[in-house]
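Colleague: please work out how this folds:
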Amino acid sequence: MSSERRFPRALYQHGEEPDPRFSLANERTFLAWIRTGVALIAAGIAIEVFASSIHSGLRLSAAIVLILAGIAAPVQAWFGWLRTERALRNSQPLPMPRLSIAVAAVVVIAGLLILLGFLV
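Modeller: Just a heads-up that it's a prediction; the model follows:
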C-alpha cells in the first residue's frame, strides 16, 4: 500500500516499513488503551449511579476523576501509537507511554476517594 493512501501520511513517508508483527503489537496496545478508557468511563458512571452508600461528594469526585482518566486514555492511545510507530519505522528505542503513570495515579486517587467515602 502506498504512503499516499495511509493515515497519517506524514508518518508513513519516513523510515522503513517495520516487521508487521511489531506494527500489529503497537495496534493491540492502541486498542488496549481504548478499552481502558471505556472501562474507566464506565466505572465512573457506575460509581455515581449505583454506589449510593458512599458519601455523595466523595462519590462524585471519584466518578469525575475516573471519567477524566477515561477521556485521557484515548489521547494516550493515539499519541502513543504514533510515537511508537515512528520509532519502529526509524529503528529507534520505543518511547514510554506518557500518560500511563498519570492514569495509574488517577485510579489510586479514585480508589482512595471511594475508600474514604465508605468510612465517612
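
Colleague: all contacts plus neighbour counts: C-alpha atoms, from now on.
Modeller: Noted.

Colleague: and the residue nearest the centre of the chain, what does it touch?
Modeller: By C-alpha atoms, centre = their mean, the mean C-alpha position of the chain lies nearest to A73, the distance being 2.4 Å. By C-alpha atoms under 8 Å, 6 or more residues apart in numbering, the contact list for A73 reads 33-34, 36-37, 99, 103.

Colleague: please give the structure of this sequence too, so both can be compared:
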Amino acid sequence: MTRWPSWVYEEGDDPDARFTMANERTFLAWIRTSLGFLAAGVAVDVVDLDLSSGVRRLVAGLLLGLGLISALTAWLRWARSERAMRRHQSIPPPVSAGVVSLGLLAVGAVLLVLVVR
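Modeller: Here you go, the predicted model:
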C-alpha cells in the first residue's frame, strides 16, 4: 500500500503509534482553529454590525485569510513532524503559532484603530 504524501513516508521507520496519534491530534486542533477563523470571517461579513462596509470586509478578509493560512500550516506542521519522527530527529519548531498570533494582532489593530474612535 502506498502512503501519501510520499515525501513524508518514503524514508525512516514508523514511530510509536502514540506519537503519531498525538501529532494527528495537534493537526486536528489547528484545523478546528482554522474553521473558527473561517466561521468568524463569514459571520463578520454577513451579520449586520455597526461597522462600515469597508471595515467589515477588511476584518472578514483578514479572518478568512487566517483560516486558510492556519489550515495550510497545520498540514505542513503535521507532515514535517511526522517525517522528523520517522527519521528519529527533533520535531521542527512551530511556525504557525507566530503566524496566527501576528494575524490576530493585525485584526485587533484594525478594529482598534477603525472602530474605537
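
Colleague: before we move on, back to that, the residue nearest to the centre of structure 1 pairs with which position in structure 2?
Modeller: By TM-score structural alignment, A73 of structure 1 lines up with S70 in structure 2.

Colleague: measure its match to R32 of structure 2 for me?
Modeller: Using C-alpha to C-alpha, to the nearest Å, one obtains 9 Å as the distance from S70 of structure 2 to R32 of structure 2.

Colleague: also G54 of structure 2?
Modeller: Per C-alpha to C-alpha, G54 of structure 2 is found 28 Å from R32 of structure 2.

Colleague: which residue is the nearest non-sequential neighbour of the counterpart of A39 of structure 1 in structure 2?
Modeller: By TM-score structural alignment, A39 of structure 1 lines up with G36 in structure 2. Spatial nearest neighbour of G36 of structure 2, excluding adjacent residues (C-alpha to C-alpha, 6 or more residues apart in numbering): G67 at 7.4 Å.

Colleague: A40 is in contact with that neighbour, correct?
Modeller: No - the criterion here is C-alpha atoms under 8 Å, and G67 of structure 2 misses it with A40 at 9.2 Å.
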